[in-house]
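> have a look at this prediction, sequence included:
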Amino acid sequence: MILSCQNIDKAFGTDVILKQASFHIEDREKAAVVGINGAGKSTLLKIIMGELEADSGQVVLAKGKTIGYLAQHQDLSSHHTIYQELLSVKQDVIDLEARIRSLEAEMKELSGQELENALDQYTRLGHEFELKNGYAYKSEVVGVLKGLGFEEDEFEKQVNTLSGGQKTRVSLGKLLLSHPDLIMLDEPTNHLDMNSIAWLETFLLNYDGAVLVVAHDRYFLNRIATKIIEIDGGEVTVFQGNYSDYAAKKAQLREARMHAWLNQQREIRHQEEVIAKLKSFNREKSIKRAESREKMLDKMEVLDKPTEIRSEMHITLEPKVVSGNDVLTVEGLSKAFGSQQLFSDLNFQVKRGERVALIGNNGTGKTTILKILNGLLEADSGSFTLGSKVQIGYYDQEHHVLHPEKTLFEEISDAYPDLDNTTIRSTLAAFLFTGDDVFKRIAELSGGERGRVSLAKLMLSEANFLILDEPTNHLDIVSKEILEQALNHYTGTVLYVSHDRYFINTTATRILDLTGGILVNYIGNYDYYLEKHDILTPTAAGTSTAASEPEPESAGKMDWKQQKEEQARQRKRENDFKKTEEEIFRLESRDGEIDELLTQESIYTNAAECVKLHKEKEEIAARLETLYEQWEALAQ
């Protein structure tokens, strides 16, 4: 075991973030921390690193082990070039190499014992140099830089001139080259394109140390994680397997908890009905039984109703009118910025009902294509045509379609003036904006909040052709899954740009790969794209799996027979229960009639009639006692 977190508690004021959080990381284990935005994932990593102090509990790192940590936001300042900055991680190897070269020069002047001693030292240093991969450290640095998406002509750029995303990649490269025993990464895929993410996956999978990562990239988590650490409502739960294993197990547990809660609620109501009925019998034994059941109910540990995770945000996408079959036709589209030619002579079509993902490396022009289609940029050449009755709904990753000075309420009401106040508030509430939140200015919102406002406007547009630019940016996993479900139920047409491979795999019916200035068409999801694209690692022959054998007919017949028998038993029980209640009602009514008769002078003065009626009352009492027990048994 390399790391152990034991009973970690952390709160900010009255906001409890972590409650008795406990888990451990084994040597070489690849683990992921998941949870909704604000769950406490980054807080947990900072506590492990000692950047934040836990309210209670302890973090134990195995003796002699090292941790490397990459936070979400990097404030890297350096006058080094990119290459020099990464090379600085290998300073010990560089110094060792210099010592070896110096020793080589010294040995030319030595002889005898001094030479022998120098040779021994040279051998030791050479062995150490080899263990530290000294003969390939420069190649290692170049490999990491290229893997993280830096071109060779960028190696000499000064770090201080880089963007925030580029600085994060430089920091990630330095961390990977330092080879700590435990790598901790907070959202490492945010500033990487698909090729770089795939390279990072391979690097981490082959890494001989342990990895603990926070990420919303479910495809990434599926590739690398063997353990999922979930933070939900401050509680930490550990699941073995990758993200898909976790999601399936989580769904099973939620279903089981809901089933248990519903069963208990049903049992409570049933017991309350039985208690009320027993008390209505107004007999000593029945009342005692009722009291016994009440005590049992008082001792019952009542389960809390499980929260329904998908009830948090509601997205319903539905077009107002149906478009023609030909939604979009693009012919000969070209665009350049100065001397940089992004693409030329692009031709493609989009048909009604398709969900087309436009993918490619950063800087290839994907967002530019969407802006051209939305009339925000002009193409250098070529044209595009929208089909009959096509109405576009546009989601901009930078949310330029939102007005910073407006409040949320104004943003919706100005865009859709026909909506009344109640509808606007209900719509915003569906996207988690309630109360005074609706009067916040757009400029005051976080990236995730702006994304939710843009989605709300998209939902209200009732467009039949959605053009989406990185719609999952800033969304947590739960929100992404809700959006996926909405798009998969959408009857219109979708064209989108995304780096989220899981999202693409779940929603796309076709992929257009913008590479080398041209489009390559793949009729399938992301898994299909990988299968066809990666010609260097072709899929093995014979991958088709044999169809599962049909269940024997006799077993099917047996299940059907058992089901019929159970249904017959259920019907008989219900009939018996009904007949028992009817007989109890009849006998109790007759018992009341006898009591009424015994008050009449013509009866209580007639000894023979009194004896007869008292005998009938005794028979009724005995029969009722049996029926009450029978009713109670059937009520179970």
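In hand now; what should we look at?

> CA only for contacts and neighbour counts going forward, please
Noted.

> what number of residues lie near the spatially closest residue to residue 235 that is not a sequence neighbour?
Sequence neighbours aside, residue 19 is the residue nearest to residue 235 in space, at 5.7 Å (criterion: CA to CA, 6 or more residues apart in numbering). By the criterion of other CA atoms under 10 Å, residue 19 has 19 neighbours.

> go on, residue 505?
Neighbours around residue 505, by other CA under 10 Å: 19.

> so it touches residue 530, yeah?
No - counting by CA atoms under 8 Å, residue 505 stays clear of residue 530, with 10.4 Å between them.

> returning to what we had before: OK, contacts around the residue nearest to residue 235?
By CA atoms under 8 Å, 6 or more residues apart in numbering, the residues touching residue 19 are 7, 8, 9, 10, 234, 235, 236.

> now, of these, which are buried?
Buried by 16 or more other CA atoms under 10 Å: 7, 8, 9, 10, 234, 236, out of these.

> wait, the last one touches residue 229, no?
This points to residue 236. Yes - applying CA under 8 Å as the test, residue 236 and residue 229 come out as touching, 6.7 Å apart.

> count of neighbours near residue 256?
13.

> what residues of the helix or strand hosting it count as buried?
In the assignment (DSSP states H and E), residue 256 maps to helix 243-281. In terms of neighbour count (16+ other CA under 10 Å), helix 243-281 has its buried residues at 243, 245-246, 254, 257-258, 261, 264, 271-272, 274-275, 277-279.

> out of the contacts of residue 19, list just those in strands.
When these are checked against strands (DSSP state E), the matches are 7, 8, 9, 10, 235, 236.

> how about those, which pair is most distant?
Using CA to CA, these reach their maximum pairwise distance at 10 and 236, which is 12.3 Å.

> for comparison:
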Amino acid sequence: MFSLRKVSKTYGERAVLTDVSMSVGPGERAGIVGENGSGKSTLLRLLAGVERPDDGEVRMPDDFGYLGQTLGLPPEHTVQQAIDAALAGLRAMERRMRELESALTDEVMDEYGDLLTAYELRGGYEADARVDKAFHGLGLAHVGRDRPLSSLSGGERARLGLACVLAAAPRALLLDEPTNHLDESALTWLEDRLREHRGAVAVVSHDRVFLDRVATTILEVEQGTITRFGGGYTGFLAAKAAARARWEQAYAEWREEIRQVREHAATTAHRVAAGRVMRDNNKMAYDRNAGRVQSSVASRVRNAHERLRRLEADPVPRPPDPLRFHGTFTEDEPSEPELKSDGQHPSPSDRKDSAPPESAHPSPKPSTSRKAIAGFLKSSTSREPTTDLPKSSTSRKPTTDLPKSSTSRKPTADLPKSSPSRKPTADLPKSSTSREPKAEAEAPSRRTESDCAPAAEPSTMTTRAETSHGRSANTSAAGGEAPGQRPASDSPSGAMTMEGRRAGDTDRRVLAELRDVRVGDRLQVGELTIRAGERLLVRGANGAGKSTLLQAIAEHARTTKVGHLQQEVTFDPNLTVLAAYNGDGYPDERRAALLRTGLFRPQALDQKVGTLSVGQRRRLALATLLARPYDLLLLDEPTNHLSPVLAEELEQALDGYRGALVVVSHDRALTRRFRGTEIELTRGRIR
């Protein structure tokens, strides 16, 4: 239906697409994913002919519809003129058929027949009915056809453009972020409409639910390349998880091989006829052959060091650590042990210059081919490999990075039993009233400053295994009693308060309390209390006061350890990425910590913040939250401007966070999987 062949596109010195090829056939619906600025919109503009490639060939049928992120019409045009512009092809066919009908002769009969056939195939007779149907489905039925475009809101203009493109019913559809500004019913209508489309569809979207329901294949745009994944969005996540597992295995095998070579160089290579007893009648031979023996030993040692040098010069990059938010009341998990060649633990400043020889969980004898490692590293995610490898590790980099699938990630409280070096962050007793004295005595080292206050209620800290498919296990969100919570009889009233706890729970520390708070006419809260361990999802229409509520909670917090991710992130544009990152330690330690998150490449750390894209600034704000422990996290649209893969990882990190959490989000995937209490904000008031 349409394709690219060896296409390249640059803007100045920046290469957006490099020698890429792809195709979408009839009946295929391709979802295009990637980070902001990776080239997704550029790809659609090249297919639509809005821009021309520097090199390569673009093949596109004449009958296609393109929806950009803006409508692209003069503001003085009316709604009807916008509709006529979208249906211009059908209108031209209508006019030509009328002209031929006025004087039908044998000479024009063939032309008329061809036009009539094409008009019917494109559904020309149903075009006006499709316009009305699209207007109703997308919530534009109230918009008059004579209204100027300048009188419409931004959301209404976006929906008008989408309605016009769909009403034209072209064979090929190119849609850039069509789900923006759509409510739940409009999204459902759009999903059904696209699934019924008989032609080819290419759609750029960050909506994971939309991609899962619509896309039959996924095209990932990253680092100037396009990678194709079959099986829809679910198959895309499964392929990412499998590639991540292969990456981790190869990294573990590389570490184990280095450990074995170092051990051989230090011990076995120096041995001669190990285990053979020297007899009296060959003492002279031992002395006579000493030179030959020493030469043999030296040769084996040289060979071992040469093999070690080659392994360190061509390393397998370490996969980025899973995203994890830290609470002040939890114990940080120990990082993977790293040893120097002399068996000593390296200092933080040494780690980036010395290859870690062994894994925390040694694997069996290496079986993965060294030549095959680079193959699967080329298909990856938006996150970058960490750089605590030898300096020569820059000679080998994966083009992309691989996250764990949402099905393979577990909260911190549910670690695998096969990891003896890692311990749960807290050993919570089954009783929901208090901790056992014995547990307090056995683990005094786990106490932190926040332990001076009452401990968090174990009953609210349900893990992924306690819920079904990650959906809410809360009583207010589901019909029954949530797993891990006390039954209603444990509380005097058995009723849920609006802050997500039972009326009798008074043993948890209050982190924030709002009483009779009013912010102009934007927010009015009578009472809202947030305790340790509680999880709150705030929903509401645009302008309902959700962001104002988060700001009020931050100002009335009783703890200084509050992490607040605002919807509009601002940094000093003159600072570098590393300087804006507020991690602890010396610059080298902060650099290593930021790289371990996988959110930035090494060369990006010295880039000015003012040159970053919106998505990159969002990553930087997220990295600063990951750097420090917090009692309370306030997140305003946390998945905005993040790739679907990174949004999946962020969800897993939030699922494992044990502190108090307040989230504002329109993300359907996040809100449907959220475990906690939901509140609705309408005109600044909690309903």
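Looks like it came in fine. Note that the structure is a prediction, hence the values are computed from the model and not measured.

> A strand includes the residue nearest to residue 235 of structure 1, no?
Yes - Residue 19 of structure 1: assigned to a strand according to DSSP: H, G, I helix; E, B strand; the rest coil.

> equivalent range in structure 2 for stretch 484-499 of structure 1?
On structure 2, the counterpart of stretch 484-499 of structure 1 by TM-score structural alignment is residues 651-666.

> aligned to residue 247 of structure 1, what sits in structure 2?
Match for residue 247 of structure 1 (TM-score structural alignment): residue 237.

> meant to ask about residue 172 of structure 1
By TM-score structural alignment, residue 172 of structure 1 lines up with residue 162.

> mind checking the end-to-end distance for stretch 573-589 of structure 2?
Across stretch 573-589 of structure 2, the terminal residues are separated by 23 Å (CA to CA, to the nearest Å).

> and that stretch, how far out from the chain's middle?
How far stretch 573-589 of structure 2 lies from its chain's middle: 23 Å, per CA atoms, centre = their mean, to the nearest Å.

> residue range for the helix or strand residue 582 of structure 1 falls within in structure 2?
Assessed by DSSP H and E, residue 582 of structure 1 sits inside helix 553-597. On structure 2, no counterpart of helix 553-597 of structure 1 exists by TM-score structural alignment.

> report all helices and strands that that helix contacts.
Applying 3 or more CA pairs under 8 Å, 6 or more residues apart in numbering; DSSP states H and E, we find helix 553-597 of structure 1 packed against helix 607-635.

> and residue 232 of structure 1, how many neighbours?
15.

> show me the contacts for residue 576 of structure 2.
Neighbour list for residue 576 of structure 2: 605, 606, 607, 608, 609 [criterion: CA under 8 Å, 6+ apart].

> include neighbour count and secondary structure when you put those residues into TSV, please.
Output for these, formatted as TSV (neighbours: other CA atoms under 10 Å; DSSP: H, G, I helix; E, B strand; the rest coil):
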residue	neighbour count	secondary structure
605	18	coil
606	12	coil
607	16	coil
608	17	strand
609	23	helix
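
> quick check: of the residues you listed, which lies closest to residue 294 of structure 2?
Taking the contacts of residue 576 of structure 2 together and measuring to residue 294 of structure 2 by CA to CA, the closest member is residue 605, at 49.3 Å.

> pretty sure that closest one is touching residue 578, no?
Yes - the pair residue 605 of structure 2 and residue 578 qualifies as a contact (CA under 8 Å) at a distance of 5.2 Å.

> what is in contact with these two at once?
Residues touching both residue 605 of structure 2 and residue 578 (CA under 8 Å, 6+ apart): residue 591.

> about what we covered before: kindly reformat the contacts of residue 576 of structure 2 as TSV containing distance to residue 597 of structure 2.
Shown next, in TSV, are these (distance: CA to CA, whole Å):
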residue	distance to residue 597 of structure 2
605	13
606	16
607	17
608	19
609	18
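
> tell me which residues in the one helix or strand residue 413 of structure 1 maps to are buried?
Taking DSSP H and E as the criterion, residue 413 of structure 1 maps to helix 408-415. Across helix 408-415 of structure 1, burial judged by 16+ other CA under 10 Å covers 408, 409, 410, 411, 412, 413.

> any idea which of those residues is closest to residue 321 of structure 1?
Proximity of these to residue 321 of structure 1 (CA to CA) peaks at residue 412, which lies at 21.2 Å.

> could you measure from that closest one over to residue 247 of structure 1?
34 Å.

> now swap in residue 286 of structure 1 and tell me
49 Å.

> same question for residue 392 of structure 1.
34 Å.

> what of residue 263 of structure 1?
In this view, residue 263 of structure 1 and residue 247 of structure 1 are 24 Å apart by CA to CA.

> which SS class is residue 521 of structure 1?
With three-state DSSP as the basis, residue 521 of structure 1 sits in strand.

> that one: how many residues sit nearby?
Neighbour count of residue 521 of structure 1, defined by other CA under 10 Å: 15.

> now the one 5 residues further on
Residues lying near residue 526 of structure 1 (other CA under 10 Å) number 23.

> quick check: closest non-adjacent residue to it.
The nearest residue in space to residue 526 of structure 1 (CA to CA, 6+ apart) is residue 505, at 4.6 Å.

> again with residue 626 of structure 2
residue 325 (5.2 Å).

> so what's the one you found up against?
Residue 325 of structure 2 touches 625, 626, 628, 629, 653, 654, 656, 657, counting by CA under 8 Å, 6+ apart.

> give me the distance between the fifth one and residue 582 of structure 2.
Which is residue 653 of structure 2. Counting by CA to CA, the gap from residue 653 of structure 2 to residue 582 of structure 2 is 20 Å.

> do the same with the second one
From residue 626 of structure 2 across to residue 582 of structure 2, the span is 10 Å (CA to CA).
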